[in-house]
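Colleague: structural data only, the sequence is not supplied:
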């Protein structure tokens, strides 16, 4: 009898401990049945936090199931997580819970399946991530404003360069148009394409250190003058490296005259040592420069420019970039000079 009393007291204390932990958790805790067809059934237990956060009484909860408080148009990611729950017995995902007042609360849900007195049930713990989502949105807005400010500075710089060197007015914009089209054709991310776009807008920034009379000189330039022009990628890098862009703009700009076989400048890089963005910018730059008029020669034309990159595909220019460029140029809706 004494042992039975001790066991009964231990069970009571265990139940009280469980009750205290269950109802004083910071997270919403719900237990629901897994019914025929592996579908989620009604809730059979919820904690006080779930009732308080969602506004339902315990009795109201027992007439609901997870599909009543989660979005009906669950995306494929959430559906996959539920499939993982059935397959592996546990899953973690982000979703939203619908309150009694028809508001949505963003939550991070962790669920696992177990047997309760021979019944297959799932225990879900939902953490309210409203404050985290708000912080993420504020950070996103801040980054967007910073990005817009950077874009504005870059565009103003590009305009300044074009005013100083009228013969290349619009060159950087045209290069950007080609390079971004190539990047999209190659399947680069939106963020990477944005970085390439901005790098193109100021890829000739270093020419601000080259005397204007050399840049606009008609006829052939001397070897010394050409060496001065060749310094512009490194000059641009020295300026841009001091700015903490969210893209490798300084690297792309400094390498756009490097070539696959190491014959380029300023560092003679080759192959994979050249960044992907610089490989794209390099091809776009050559194409636009050859197809357009320059102080020292008339325009060579688009066909001649295409011959150049095709003949040197894999030797001077990245094979994949050239292939993507040719696909872009073959499209009827793409016009380099519009």
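Modeller: Cool, got the structure. Bear in mind the structure is a predicted one, so any value in this text is a computation, not a measurement.
Colleague: going forward, measure contacts and count neighbours with C-alpha atoms only.
Modeller: Will do.
Colleague: which is the next helix or strand following the biggest helix by length in the chain?
Modeller: Counting by DSSP state H, the longest helix found in the chain is helix 130-164. Sequence order places helix 171-185 as the next helix or strand after helix 130-164, per DSSP states H and E.
Colleague: quick one: contacts of that next one?
Modeller: Applying C-alpha atoms under 8 Å, 6 or more residues apart in numbering, the contact partners of helix 171-185 are 158, 193, 196-198, 200-204, 280-281, 283-285, 288-289, 321, 324-325, 327-328, 336-337.
Colleague: of the residues you listed, select the buried ones using a ChimeraX command.
Modeller: In ChimeraX, this line selects whichever of the contacts of helix 171-185 come out buried by 16 or more other C-alpha atoms under 10 Å:
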select :158,193,196,197,198,200,201,202,203,204,280,281,283,284,285,288,289,321,324,325,328
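Colleague: in helices, which of the contacts of helix 171-185 appear?
Modeller: 158, 193, 196-198, 200-201, 280-281, 283-285, 288-289, 321, 324-325, 327-328.
Colleague: separation between the nearest residue to residue 313 once chain neighbours are set aside and residue 261?
Modeller: Spatial nearest neighbour of residue 313, chain neighbours left out: residue 319 (5.2 Å); criterion: C-alpha to C-alpha, 6 or more residues apart in numbering. Here the distance between residue 319 and residue 261 works out to 12 Å (C-alpha to C-alpha, to the nearest Å).
Colleague: next: residue 169.
Modeller: In terms of C-alpha to C-alpha, residue 169 sits 31 Å off from residue 261.
Colleague: now do residue 150
Modeller: Using C-alpha to C-alpha, residue 150 is found at 34 Å from residue 261.
Colleague: alright, now check it against this:
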């Protein structure tokens, strides 16, 4: 068994009415699995109730109090995640079919079974259980993410209702940010978090009076101070959010600049998350090329000039370079294009 994988802490239950067979199993599998034994079906069910679910149950077929197929069918009802195997010297086709159909058997093994063959089958059963568990966890995460995204979209619509000039701005900014991040080679999960943060990066504007959001003339210093508070308000809304992504931090930092001239905290350089630096570039692009209350959209040329002027001083150089390429390739378009 040299070089074989081990699962020393994985609980495995072996069921057989022959004590010598169980003792042989214990000897050959000791140190490879957390081996437990039961001398029959009723004893196996009692062991499972007392010990908790086992990852794998391997049962003999012919036993006096309860045959192996009946036992494993019961295990399937009580502990559906337990991987079930039948071990028997009665290896006829009818038995095999009944085992698979009745007990949802993972493996059908014949007696006598070589120790390595039994160990390999149990290893395969454990790996199967791990894959099933991982798939279920991924599905749960996917559903949570989907529900969370729908909640964020509801927040987005709330801001756009109060500030029609920003209609679509957060979604477009999210699209641009994702394109930049993907070109950078950012991990998929980090890109997902960035997209969600970008979708709500201006959520703090719910606290800004509507007349300021829609003011046609130039803002006074006092009015601009009120509007600038939206980054802090938005971060506060999502503070303590029970997700793995630093969404609140990205919202707070999306108006920060590398040289410390941004707001609200005047952060510099590496003090900013990479995701925040990407979001800042994406936000500026959409703000420049789209219409605002006080001016018409200025176009991609002006956006490119502004980004180049702030490359590596205000904005992350790699994010700027990728954004310029995306505009040249026509992946970022002006409204109406």
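Modeller: Looks like it arrived, so ask away. The structure presented is a predicted model; accordingly, all values stated were derived computationally and were not measured.
Colleague: TM-score of the superposition?
Modeller: Once superposed, chain against chain, the TM-score is 0.66 (TM-score structural alignment, normalised by the length of structure 2); 256 aligned residues with a C-alpha RMSD of 3.6 Å.
Colleague: rewinding a little: count of neighbours near the residue nearest to residue 313 of structure 1?
Modeller: 17 (other C-alpha atoms under 10 Å).
Colleague: and it, what's its match in structure 2?
Modeller: Applying TM-score structural alignment, one finds that residue 319 of structure 1 aligns to residue 317 in structure 2.
Colleague: same check on residue 30 of structure 1?
Modeller: So residue 30 of structure 1 corresponds to nothing, using TM-score structural alignment.
Colleague: contacting residues around residue 30 of structure 1?
Modeller: 43, 44, 45, 46, 47, 50, 123, 124, 125.
Colleague: quick check, it in a helix?
Modeller: No - per DSSP: H, G, I helix; E, B strand; the rest coil, residue 30 of structure 1 lies outside any helix segment and is strand.
Colleague: measure it to residue 119 of structure 1 for me?
Modeller: 15 Å.
Colleague: ok, residue 58 of structure 1 next?
Modeller: From residue 58 of structure 1 to residue 119 of structure 1 the distance is 20 Å (C-alpha to C-alpha).
Colleague: same check, this time on residue 138 of structure 1
Modeller: Per C-alpha to C-alpha, residue 138 of structure 1 is found 45 Å from residue 119 of structure 1.
Colleague: next: residue 185 of structure 1.
Modeller: Counting by C-alpha to C-alpha - residue 185 of structure 1 and residue 119 of structure 1 are separated by 54 Å.
Colleague: have a look at these two and say which one is more surrounded.
Modeller: residue 185 (15 against 11).
Colleague: just tell me what that one corresponds to in structure 2.
Modeller: Per TM-score structural alignment, the equivalent position to residue 185 of structure 1 in structure 2 is residue 183.
Colleague: picking that back up, as a markdown table, the contacts of residue 30 of structure 1 with neighbour count, secondary structure and distance to residue 294 of structure 1 would be great.
Modeller: Listed next are the contacts of residue 30 of structure 1 as a markdown table, based on neighbours: other C-alpha atoms under 10 Å; DSSP: H, G, I helix; E, B strand; the rest coil; distance: C-alpha to C-alpha, whole Å:
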| residue | neighbour count | secondary structure | distance to residue 294 of structure 1 |
| --- | --- | --- | --- |
| 43 | 23 | strand | 75 |
| 44 | 18 | strand | 78 |
| 45 | 15 | strand | 78 |
| 46 | 22 | strand | 75 |
| 47 | 20 | coil | 75 |
| 50 | 23 | helix | 71 |
| 123 | 19 | strand | 71 |
| 124 | 22 | strand | 68 |
| 125 | 21 | strand | 67 |
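Colleague: show me which pair in those residues is furthest apart.
Modeller: Using C-alpha to C-alpha, the contacts of residue 30 of structure 1 span at most 14.2 Å, a distance reached by 44 and 125.
Colleague: I'd like to know how many residues surround the residue mapped onto residue 307 of structure 1 from structure 2.
Modeller: In structure 2, the residue paired with residue 307 of structure 1 is residue 305, using TM-score structural alignment. Using other C-alpha under 10 Å, residue 305 of structure 2 has 12 neighbouring residues.
Colleague: please apply the same query to the one 10 residues further on.
Modeller: If you count neighbours by other C-alpha under 10 Å, residue 315 of structure 2 ends up with 23.
Colleague: what residues does it make contact with?
Modeller: Counted by C-alpha under 8 Å, 6+ apart, residue 315 of structure 2 has contacts 257, 258, 277, 280, 281, 307.
Colleague: tell me, what residue is most central in structure 2?
Modeller: The centre of structure 2 sits closest to residue 141, judged by C-alpha atoms, centre = their mean, with a distance of 5.4 Å.
Colleague: what's the counterpart of it in structure 1?
Modeller: Matched by TM-score structural alignment, residue 141 of structure 2 corresponds to residue 143 in structure 1.
Colleague: got the contact list for that match?
Modeller: By C-alpha under 8 Å, 6+ apart, residue 143 of structure 1 has no neighbours at all.
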